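[1] predicted model and sequence follow; I will ask about them next.
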Amino acid sequence: MIFEEKPIEVEILLNPAFCGEVFRRCISEYQKYTNSAFPVSIIYLVLALVLHKFTRESILKNRRKQMHVWLQENQEVLINLPNRIKSLVSISNETLIFLLHTNSICINEEGNINLNKYRKKTKGFKNSEISDCFSAAEIIGRWFARVGDETTIYAMLGVKP
């Protein structure tokens, strides 16, 4: 079985289309700043940072800061982060499969993620929490791009790959 059985609430709220848009926005910003593919190993960090309300709100309040400065000033966001990442691995995997199946992304020879062209929709979202998730994902994409090295990103977050 590819997909793990989850409570219906989790399936509805964390569906692959929504999580895929979170990933897509993060990857897009990363690629905009680096002109390179997104390291697949750090995709697993994205949902744990974006979906956790306290962390997301902290990211949005500190969008102009560098990632290391934000982490130094907000060390409480690291509490339980490894467990959040671990609990979201299956959802991240399902989302990656969905994005590959819909031809939204491709994996290059080095095993990194490239976005395929897509038709951009201009409509905004009435739900501010959804908009906040997408904005936080974009900020994370820029932060990851500025840090550059995936090993450093993991070290900054206090997580082992």
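    Yep, that arrived.

[2] CA atoms for contacts and neighbours, from now on please.
    Will do.

[3] surely residue 103 is within a helix?
    No - going by DSSP: H, G, I helix; E, B strand; the rest coil, the assignment for residue 103 is coil, not a helix.

[4] who's in contact with the residue lying closest to it once chain neighbours are set aside?
    In space, and not counting its chain neighbours, residue 103 is closest to residue 116: 6.9 Å by Cα to Cα, 6 or more residues apart in numbering. Applying Cα atoms under 8 Å, 6 or more residues apart in numbering to residue 116 gives the contacts 103-106.

[5] quick one: buried ones out of these?
    For the contacts of residue 116, a neighbour count by 16 or more other Cα atoms under 10 Å gives the buried set as 104-106.

[6] can you tell me the distance between the two ends of stretch 143-154?
    End-to-end span of stretch 143-154 (Cα to Cα, to the nearest Å): 13 Å.

[7] second structure for comparison follows:
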Amino acid sequence: MQNNEVSELLNPAFCALLYSSIVDGYNSKALKKIPLYLPYILIPIILHKESRLVLPKTAASKFHLWLQNEPQIVVGLTERVNGLEPYISKSSLLLRGQGIIDLDEDFRVSLIDNKKINKMIKNAEYISEYTFAAKKLGVICGRFNCESTMLALLGIKL
């Protein structure tokens, strides 16, 4: 990717749309709200073209079976997570500052203003590939409902 393209993709507004799409998908299926750290792990998967392209066809797919069939997802993931952390942090601050997300006492994220996000996504068709993938990955992870196992399968240590 060229530097200009990287800076465009990693701007806080774009990352905020991915972040909120992941939160929306995850929270629609999980027993608990999404933990604060999980979008930091999932956004690098969405931004990595080779990973995004091998997402399951449907959100009904099983997380562990998907990773078993696509083991290359975890290759380099830790480095991508570490490299993207500042950008994702800025997007999280943007979402909190705009009153779109909130944190509870357990550092779990809730989406407060879904209408605002959906309007932005609808008005920016060129990002639909990313936001659709982000929401689908959120749903898949939300259905898995075992965060520690998910981290282990992804090779991530907190």
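    Here it is on my side, so go on. Quantities reported herein were computed from a predicted structural model and do not represent experimental measurements.

[8] TM-score for this pair?
    Scored against TM-score structural alignment, normalised by the length of structure 2, the superposed chains reach a TM-score of 0.87; 153 aligned residues with a Cα RMSD of 2.0 Å.

[9] picking up where we left off before, and the contacts of residue 116 of structure 1, which is closest to residue 67 of structure 1?
    residue 105 (25.7 Å; Cα to Cα).

[10] neighbours of the residue nearest to that closest one when sequence neighbours are not counted, how many?
    Closest residue to residue 105 of structure 1 apart from its sequence neighbours, by Cα to Cα, 6+ apart: residue 115 at 4.5 Å. Applying other Cα atoms under 10 Å, we find 20 residues neighbouring residue 115 of structure 1.

[11] what does residue 115 of structure 1 correspond to in structure 2?
    Counting by TM-score structural alignment, residue 115 of structure 1 corresponds to residue 111 in structure 2.

[12] now distance to residue 95 of structure 1 too, for the contacts of residue 116 of structure 1, in a markdown table please.
    What follows is the contacts of residue 116 of structure 1, written out as a markdown table (distance: Cα to Cα, whole Å):
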| residue | distance to residue 95 of structure 1 |
| --- | --- |
| 103 | 12 |
| 104 | 11 |
| 105 | 11 |
| 106 | 13 |
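
[13] re the thing from before, residue contacts, the match of residue 115 of structure 1?
    Residue 111 of structure 2 sits next to 20, 23-24, 100-102 when contact means Cα under 8 Å, 6+ apart.

[14] nearest to residue 130 of structure 2 among the residues you listed?
    Once Cα to Cα is applied, the member of these that ends up nearest residue 130 of structure 2 is residue 20, at 11.7 Å.

[15] now the closest one: how far from residue 140 of structure 2?
    15 Å.

[16] higher neighbour count, these two?
    It is residue 20, of residue 20 of structure 2 and residue 140, that has more neighbours when counted by other Cα under 10 Å, with 29 against 26.

[17] secondary structure element holding the more buried one?
    Per DSSP states H and E: residue 20 of structure 2 is located in helix 12-29.

[18] aligned to residue 138 of structure 1, what sits in structure 2?
    In structure 2, residue 138 of structure 1 lands on residue 135 (TM-score structural alignment).

[19] correct me, but its match touches residue 27?
    No - look at residue 135 of structure 2 against residue 27 with Cα atoms under 8 Å: they stay out of range, at 10.0 Å.

[20] still on that earlier bit, can you lay out the contacts of residue 111 of structure 2 as JSON lines showing distance to residue 89 of structure 2?
    JSON lines is the format used below for the contacts of residue 111 of structure 2 (distance: Cα to Cα, whole Å):
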{"residue": "20", "distance to residue 89 of structure 2": "13"}
{"residue": "23", "distance to residue 89 of structure 2": "14"}
{"residue": "24", "distance to residue 89 of structure 2": "18"}
{"residue": "100", "distance to residue 89 of structure 2": "15"}
{"residue": "101", "distance to residue 89 of structure 2": "13"}
{"residue": "102", "distance to residue 89 of structure 2": "14"}
